[in-house]
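Participant: quick one: sequence and predicted model below, then my questions.
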Amino acid sequence: MSNIHLKYRLFILVRLLRLRGMAAKSDMYDLAFYDAVADNNLALLKTMGEGRSHTLNREFKVVWDSNHKGMVPIHLATYRGYEDMVEFLIEAGCDVNVITPKTRRTPVHYAVTGNNLACLEMLLNAGAEVNRSDAFGNTACHYAAEDGSCDILDYLILRAACIDIPDMTNKTPLMKAVQTGQIQSVKTLVKAKCHVNARNMNGDIALHLACRLADMDIITYLMIAGSDKNCQNDKGRTPLMEAISYRNKDVVSKMIDYNCDLNLKEFKSGNTTLHIAIRHKYREITSILLATPGVKVQPNDYGEFPALGLILSNDLDMLKILIHNNYDFDMPGKIYITGNSESLATIAMQRSHYNMVQMICSLNCEVLAPDISMPDYLNEFTEGVPTLQRACRKSIRGRLGYRLMQGVKDLPLPTRIKEYLMATELTGFEIETIVTPL
């Protein structure tokens, strides 16, 4: 900074201080001292520091930038990357582990957040602590991983930095790297043997975070590194469940390819992957799940089966998705603690959702109890014997299971019969529609 600029700033400050009745002389000195560091004016800093050794370790009293409050010269110099000044301050005996009063950050933290490797090296060679945590529990490794500063991260690891220290929310540097999508930081930490299955305060591992964010590269790398694909967090949610909740269709497919468990339950509700997908009306994801071998239609802890919600809300579009993907309509809608159960058609009838009743009974050969309130077109479902045509369709669909769509395509039958087996008269979908668009 030019002397003219410095004098102008000092002139303005003097006028303000006089107006406020403050001790202008002292504050002028403090501001000049701060400016010497902020402007990398080493010559001025040396002059002001002569015979005042305590000054170099003193907090800035007056600053232009509020972010610099609580700093001492070595904090700001390392953050700005003023290598000659940092070297001078270290040789002058400045404390290389001095902390700021609020954030409790050390010069090492500032060297890392400022991405200044040379300053970091000088600090560590002078005895600075590499694993000191700030007020948020973050170490230098947390910041380097989060920012993707891999050269600094490599150097910290070389200097024996602990790569698994948790912050105040139990997040490790690996989790910070995942949250900011820093794949190179992830690779660096994994190669250094970090704990890939460490848990944060919610019981999440890094894979949970990656699945929420749909970062395919990081998911792949974490799986190769040995992440627990079926790890349940404090709510009982697996990485797959997180991918479903965040509507990350491609991640769902990828996790299924890794053979993760589709039938684990959330701890509080007992909801499965199917419950989550159907409740949120995620059509593509529901189709993907139902087309996967091994997925089970089972009740949650309240006795509610996955399709119950769409019956209660009269969601015909989601019902068509379930029909198209061969959901097991032999399963009830709800089981009560007495052991009694109600079918989906019965529940729909109770709520006068007659279009749903017709679709379910047509597909599932369900027999209804006669009811004077039901529309005339439902009377055909009150008879005890379904038509042979419907009975055959139900049998074939039951045999094909999750392979329904491909199985029907492979059958040596006329298109019209294939369309009937696929229940296109109920759904309106074409036979070729493997996964319906959102």
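Facilitator: The structure has been received and is ready for your questions.
Participant: contacts, neighbours, all on C-alpha from now
Facilitator: OK.
Participant: so what touches stretch 87-103?
Facilitator: 53, 56-57, 70-74, 105-108, 122-123, 126-129, 134-136 (CA atoms under 8 Å, 6 or more residues apart in numbering).
Participant: check it against this one:
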Amino acid sequence: MLTFPSAALKAKMYISKAEAWKPLEPNMQSCLTCPGEISVPDAKGTIQPICQAAYNNDFNEVRLLLERNSKYLNIQDSRGGDTPLICACKKGNNQIVSYLLKRNANVNLRNKVSKTKQNENLIKMLLRAGADVNATDSSGCTALHYACEMRNQEVIPLLLEAHADTSVKNQDGETPLDIARRLQFHNIESMLRRNL
């Protein structure tokens, strides 16, 4: 029979940046945000348990937490506003992303800064689920800006096919084409020009 730590035991522990369990300092207090679960406080905010599980690529823990409480699906941590879906995207975990999308995770919730791994399958899943291809982050960048910056020639055509707007300017006044020019990515420049 599987047993889980009690809330009192969980309150005595937190996950460090090295993702190892360590005891809390005496002056730290746990923050309860969902019934029966402990959030992990630190100087930057609170990490939700399901977000930590998604960061750790722990599919079984993500599934278990959602089975216990479906409200975790779109919960945002106070640290950066990440949702479980955003966490899984940041780590490029297609299995967790696919699972969360099947449960109807909100693909258009935004965090404070959103720059995720851009693998082709991940982008396809998010676009099929209705992600806003022209959503901007806090610096005004779209996925197309980042794909150009990262020279991601597999993702750029997917974004363009989904009607990514090549004229969106970020806070620096740059369009995706401007970024490709600045970085001298001539193939990407050509792709973007064909789409004008």
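Facilitator: Thanks, I have it. The shown structure was predicted, so the numbers you read here are calculated from the model rather than taken from an experiment.
Participant: please state their TM-score.
Facilitator: With the length set by TM-score structural alignment, normalised by the length of the second structure, the two chains reach a TM-score of 0.76; 170 aligned residues with a CA RMSD of 2.5 Å.
Participant: which of the contacts of stretch 87-103 of the first structure are buried?
Facilitator: 56-57, 70-74, 105-108, 122-123, 126, 128-129, 134 (16 or more other CA atoms under 10 Å).
Participant: out of those residues, which are inside helices?
Facilitator: Members of those lying in helices (criterion: DSSP state H): 73-74, 107-108, 122-123.
Participant: how many other residues sit next to E19 of the second structure?
Facilitator: Residues lying near E19 of the second structure (other CA atoms under 10 Å) number 11.
Participant: ok, it to Q52 of the second structure distance?
Facilitator: Separation of E19 of the second structure from Q52 of the second structure (CA to CA, to the nearest Å) stands at 9 Å.
Participant: list the contacts of the helix of greatest length in the first structure.
Facilitator: Assignment by DSSP H gives helix 3-19 as the longest helix of the first structure. The contact list for helix 3-19 of the first structure (CA under 8 Å, 6+ apart) reads 23-24, 28, 31-32.
Participant: end-to-end on stretch 150-169 of the second structure?
Facilitator: 17 Å.
Participant: read off where it ends up in the first structure.
Facilitator: Counting by TM-score structural alignment, stretch 150-169 of the second structure lines up with residues 147-166 of the first structure.
Participant: list the contacts of that stretch.
Facilitator: 112-113, 115, 117, 130-131, 137-141, 144-145, 172-174, 177, 180, 182-185, 188-189, 192, 194-195, 200.
Participant: for the second structure, which strand is longest?
Facilitator: For the second structure, the strand with the greatest residue count under DSSP state E is strand 37-42.
Participant: so among the contacts of helix 3-19 of the first structure, which ones count as buried?
Facilitator: 24, 28, 31-32.
Participant: give me the buried positions along the longest strand of the second structure.
Facilitator: For strand 37-42 of the second structure, using 16+ other CA under 10 Å, the buried residues are 37-41.
Participant: now distance to Q171 of the second structure too, for the residues you listed, in JSON lines please.
Facilitator: Formatted as JSON lines, those follow (distance: CA to CA, whole Å):
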{"residue": "E37", "distance to Q171 of the second structure": "39"}
{"residue": "I38", "distance to Q171 of the second structure": "37"}
{"residue": "S39", "distance to Q171 of the second structure": "34"}
{"residue": "V40", "distance to Q171 of the second structure": "33"}
{"residue": "P41", "distance to Q171 of the second structure": "32"}
